[in-house]
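Participant: Mind folding the following:
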Amino acid sequence: MQKRTSRLALAAAGVTVVLWASAFVSIRSAGTAYSPGALALGRLLAGALVLGAVLLIRREGPPPRAAWPGILVSGLLWFGVYMVVLNWGEQEVDAGTAAMVVNIGPLLIALLGARFLRESLPPRLLAGMAVSFAGAVAVGLSMSGEGRASVLGVALCLLAAVAYAGGVVAQKPALAHGSALQVTTFGCLVGAVACLPFAGQLVEEAGRAPLPATLNMLYLGVFPTALAFTTWAYALARTTAGRMGATTYAVPALVVLMAWAFLGELPGPLTLLGGALCLAGVAVSRSRPRGAGAAAPSRTPEASSGPGGRRESRTR
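Facilitator: Sure thing, here's the model as predicted:
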């Protein structure tokens, strides 16, 4: 049973990484017609509608009171601040610079997880993250253009990384009390409410935006938000925040492959090397010392017993 749960969690994390990688392509298209706040609000509204419908179909009510502090903080930081600030930052700097700065996020998740969640920092995790970060820097350098970086853009991307890390660490305790679907749905709603000041911009820009841009915004809401954030929460409930953060270092490598396959952007040697390092680092960070598999502490009690456990059992 434990092995099956681990495989499901790994598969869920894989779905998340692939869909988050695809989001970069969609953001590039939608961002030409929508301002940062409007794009974030449109994406969150689409995601909230899909998640709310699934929640009703599954007859899951609101999460228990104990889950709300984490939902509110993660909803505000991750679904709200992160999405708006990242959209804005990517308009101020090139994609490579943005990728390098935002990839500080997983390192911050590991440090904050150790500080506030009392998670351990195994040597393999730290080594894997170091290798992956070096790969992300290589990918970023290979994709960086000339003359597009700005102090404001770098600061915005750094703020996005901090908001991302804070949101993940806040979400982890909430998953001990609510299901992945509950925590994601109401976190998305909190983010949408926080972005309501951009409603006027969204209405105005939607009226003149080309159809492909609007379709990309809807795609961002349904797949990289509604589906990917739910599979992320499912996997996060079954492992540590640090290990989940390290998994996202596979995103730069997948972005390179997707840009190659769908946009015809041929990667150079430095880009390929960076992508390989990202994947190698993820493999190292998620590996366990030989003979440690049976003794490894289970992260599933909180999802298999008590109120949160009963909710999770219905979401599988």
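Participant: contacts, neighbours, all on C-alpha from now
Facilitator: Will do.
Participant: if I pick residue 234, what's in contact with it?
Facilitator: Residues in contact with residue 234, defined by C-alpha atoms under 8 Å, 6 or more residues apart in numbering, are 9, 12, 179-180.
Participant: which of those tops the neighbour count?
Facilitator: residue 179 (31 neighbours; other C-alpha atoms under 10 Å).
Participant: and this one, so I can compare the two:
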Amino acid sequence: MSATAPLRGAPAAGPPAHPARSSAAPVRRPALDWRLRFTTLCLIWGFSFLLIKVGTQGYAPLQVTLGRMVFGTAVLGAVLLLRRERLPRGARTWGHLTVAAFLLNALPFTLFAYAELTVSSTLAGICNATTPLWSMLLSLAALSDDRPTRRGVAGLGIGFAGVLIVLGAWRSLTGQGIGHDATGTVLALVASASYAVGWAYVRRTLANTGGSNLAMSASQLLLGTAQLAVVTPLFTSFPTAFPVGPLLAVAALGVLGTGVAFLLQYGLVAEIGPTRATLVTYFIPVIATAAGVALLGERLTWNTPVGALVVLAGAALTQGGARRAGRRARTWPALRPARRAPLRLPGSGPQP
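Facilitator: A predicted model of the protein is given here:
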């Protein structure tokens, strides 16, 4: 989720230990061109909503979420071992990671899974695109160190107007209903808002920990998996059957959507910068809509794509639609901005 919070700050490479030797060392370039990896990331996150829908056809929402977390943690854990990186230390860091795991992984992943029991994967994908709008709303509520500009406020209004268009809100005035399950829609929107809250929390609490992106992210997923491992047995019964289709969907959701996608995102931010990398946000609902209609036979009315375009336009306006608060601005001590760029953690980007 991703959802999106803006991508901020590509990871900076440290100074070489031997400057004289580093100038002669060959530059290692990724085997795949960044455009191909960018397209792959868009497809992975766009198809994630379809995979959630398929997964919930065979397993309970909490089981789908737990499964994707287990597979995603396994991917990052394996890469962590190959690179011989260590997990972060310090009880305080692990405490903040526990909160981040809940806000950025366990909660939104579960809410999206429950939402897709009653709403289409298309609608869920569009709701996911509202995360920048929630981030701007948090800025207005003085929960951010960024002050919204007029452009950002305009984007907020336009974006939420797009949500009303997607839902067909005018139908409720004629007694026809909005055409979508209200509970499922609210769950998907709350999931998107959770990404925004979690990202703000990460920026303020985990920016100066000194751990690598990979180590911090693997730790966060591990904690989220532990949270779900405790909760899931309390609210679900052990599956009596393991249908292959939904099981493969959950595995793909975890391995690709939660594990591989993070590695692709991290590499893109490092190579092409956060500005171009964040463009993935605007392709996710388009791909989610195309996948839902073409492969799941979901019904598409005119207001859904039109509203989605309005939502994306509003989200685009909110990007950069905030300015840093001045030094004299009054903030709560616990909400003062960190000086370093925040770490990229799974769920803090535009993923579902």
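Participant: List the TM-score for the superposed pair.
Facilitator: Scored by TM-score structural alignment, normalised by the length of structure 1, the superposition of the two chains gives a TM-score of 0.70; 287 aligned residues with a C-alpha RMSD of 4.5 Å.
Participant: quick revisit: looking at the contacts of residue 234 of structure 1, which are in helices?
Facilitator: 9, 12, 180 (DSSP state H).
Participant: Rebuild those as TSV, extending it with distance to residue 228 of structure 1.
Facilitator: Below are these laid out as TSV (distance: C-alpha to C-alpha, whole Å):
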residue	distance to residue 228 of structure 1
9	13
12	8
180	11
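Participant: Return the closest of these with respect to residue 145 of structure 1.
Facilitator: Nearest to residue 145 of structure 1 among those, counting by C-alpha to C-alpha, is residue 12 at 34.0 Å.
Participant: Grab the nearest non-local neighbour of that closest one.
Facilitator: residue 231 (4.9 Å; C-alpha to C-alpha, 6 or more residues apart in numbering).
Participant: what separates the helix or strand hosting the one you found from the chain centre, distance-wise?
Facilitator: Taking DSSP states H and E as the definition, residue 231 of structure 1 sits inside helix 228-236. Distance of helix 228-236 of structure 1 from its chain centroid, counting by C-alpha atoms, centre = their mean, to the nearest Å, is 9 Å.
Participant: Can you tell me how far residue 280 of structure 2 is from residue 306 of structure 2?
Facilitator: 19 Å (C-alpha to C-alpha, to the nearest Å).
Participant: Between those two, tell me which one has more neighbours.
Facilitator: In this view residue 280 of structure 2 and residue 306 are compared by other C-alpha under 10 Å, and residue 280 has more residues nearby, 21 against 13.
Participant: ok, now which ones touch the nearest residue to the more buried one once chain neighbours are set aside?
Facilitator: Spatial nearest neighbour of residue 280 of structure 2, chain neighbours left out: residue 42 (5.7 Å); criterion: C-alpha to C-alpha, 6+ apart. Shown in contact with residue 42 of structure 2 (C-alpha under 8 Å, 6+ apart): 280, 283-284, 287.
Participant: Quick check: of those, which has the highest neighbour count?
Facilitator: With neighbours taken as other C-alpha under 10 Å, the top of the contacts of residue 42 of structure 2 is residue 284, carrying 28 neighbours.
Participant: out of everything not next to it in sequence, what's closest to the equivalent of that one over in structure 1?
Facilitator: Mapped onto structure 1 by TM-score structural alignment, residue 284 of structure 2 lines up with residue 251. Distances taken as C-alpha to C-alpha, 6+ apart place residue 21 nearest to residue 251 of structure 1, at 5.1 Å, with adjacent residues excluded.
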